[in-house]
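Novice: Provided below for reference: sequence and predicted model.
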Amino acid sequence: MRFMVIVKANGDTEAGKMPSTERLAAMGQFNEEMAKAGVIEAGEGLHPTVKGARVKYGASEASVARGPFDLSPDLIAGFWLIKTASLDEAIAWMKRAPFDPGSEIEIRQVFSAEDFGEAFTPELREQEERTRAHAAKK
């Protein structure tokens, strides 16, 4: 099973405060442990929302709002994409992540092709495989 681990933003991340060398080292060690265990597929921190935008889709066109955005529970400071046998295993890994007290993450399972049932036709499956193969070449 694949999971996206969403790291919630806070006042420091939105202010662009960079982590200390010690925090970077601890996170690097944690990421290395996940890599050696075959768990991590990707993981990155995100710039504050002042450098971002939101696109909202309407009936006829999309509108754009540029950051910064008000600090709220839906803001994201980073993510991991991990692969584990279960949600419980994903939770066990993330409980070991070196975050400060008060930090918050969210763990969400990523859909697999099988989750879509018959709506995911063989043609759509082939298209998905081509897209992934193309992306892997980049």
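Specialist: Received it, and whenever you're ready, just let me know what you need.
Novice: Please count neighbours and contacts with C-alpha atoms only from this point.
Specialist: OK.
Novice: Residue nearest the middle of this protein, spatially speaking?
Specialist: Geometric centre of the chain, nearest residue: residue 79, 3.1 Å, by Cα atoms, centre = their mean.
Novice: Tell me which stretches of this structure form strands.
Specialist: 2-8, 40-45, 53-57, 62-66, 76-83, 105-109 (DSSP state E).
Novice: for those strands, which one sits closest to residue 96?
Specialist: For the strands of the chain, distance to residue 96 was read as Cα to Cα. The smallest value, 12.1 Å, belongs to strand 105-109.
Novice: alright, now check it against this:
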Amino acid sequence: MRFMLIVKATTDSEAGVKPSQELIDAMQKYNEELVKAGVLLAADGLMPSSGGIRISYPEPGGKPKVTDGPFAEAKEMIAGFTLIDVKSREEAIQWAMRMPDPHGFGQGEIELRQIYEVEDLMNTPESLEKEAALRKQVEEQKQA
């Protein structure tokens, strides 16, 4: 089961304030533990929304609308993520509880969300075959 630990943004992360060395060290230690357990798939921080772009679809079938950041409400933004593959929801919660305060100032908030598996979304053999072919192609490109 894959889960994403979504690190919510703060006013500091949206202002581009870099994490302290102490927090970087704590996060590296946490990521090392995830690697040793064989559950880490990815982990990265995101730049502030001031450099972001939002694409919205205001009308069904309509043309997409592009809006440059920054975006309102830091608490609605994402500052980073960790992607893990674990055996259960409970294990995902345990890993999330071990993550250091992602901002180091007592402002951290982590949202834990399970990721759909392909089979959860696609129910036709044709769709599943197409998806498997795409994923294989991605893996082949990584190895090239």
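Specialist: Okay, I see it. These numbers come from a predicted model, not from an experiment.
Novice: returning to what we had before: aligned partner of the residue nearest to the centre of structure 1 in structure 2?
Specialist: For residue 79 of structure 1, the aligned position in structure 2 is residue 81, judged by TM-score structural alignment.
Novice: what's around the residue lying closest to residue 53 of structure 2 once chain neighbours are set aside, how many residues?
Specialist: Leaving aside its sequence neighbours, residue 53 of structure 2 sits nearest to residue 68 (Cα to Cα, 6 or more residues apart in numbering; 4.6 Å). Using other Cα atoms under 10 Å, residue 68 of structure 2 is surrounded by 12 other residues.
Novice: Tell me the residue in structure 1 aligned with residue 68 of structure 2.
Specialist: Residue 68 of structure 2 maps onto residue 66 in structure 1, by TM-score structural alignment.
Novice: repeat for residue 124 of structure 2
Specialist: Match for residue 124 of structure 2 (TM-score structural alignment): residue 121.
Novice: how far away is that match from residue 114 of structure 1?
Specialist: Noted for residue 121 of structure 1: a distance of 11 Å to residue 114 of structure 1, by Cα to Cα, to the nearest Å.
Novice: Relative to residue 53 of structure 1, how far out is the residue of structure 1 most remote from its centre?
Specialist: The outermost residue of structure 1 relative to its centre, with distances by Cα atoms, centre = their mean, is residue 60 at 29.7 Å. Noted for residue 60 of structure 1: a distance of 19 Å to residue 53 of structure 1, by Cα to Cα.
Novice: Repeat that for residue 95 of structure 1.
Specialist: 31 Å.
Novice: Run through the residues that contact residue 141 of structure 2.
Specialist: Contact analysis of residue 141 of structure 2 by Cα atoms under 8 Å, 6 or more residues apart in numbering lists nothing.
Novice: Just the helices from structure 2, written as ranges.
Specialist: Using DSSP state H, the helices of structure 2 run over 11-14, 21-37, 89-98, 118-121, 125-143.
Novice: so which of these gets nearest residue 109 of structure 2?
Specialist: Residue 109 of structure 2 lies closest, by Cα to Cα, to one member of the helices of structure 2: helix 89-98, at 10.4 Å.
Novice: Quick one: distance of the closest one to the chain centre.
Specialist: How far helix 89-98 of structure 2 lies from its chain's middle: 15 Å, per Cα atoms, centre = their mean, to the nearest Å.
Novice: which other residues reach that helix?
Specialist: Contacts for helix 89-98 of structure 2 (Cα under 8 Å, 6+ apart): 1, 3, 5, 30, 84, 86, 110, 112.
Novice: Determine which two of those are furthest apart.
Specialist: It's 1 and 30 that sit farthest apart of the contacts of helix 89-98 of structure 2, by Cα to Cα, at 19.7 Å.
Novice: Perfect, that will be all.
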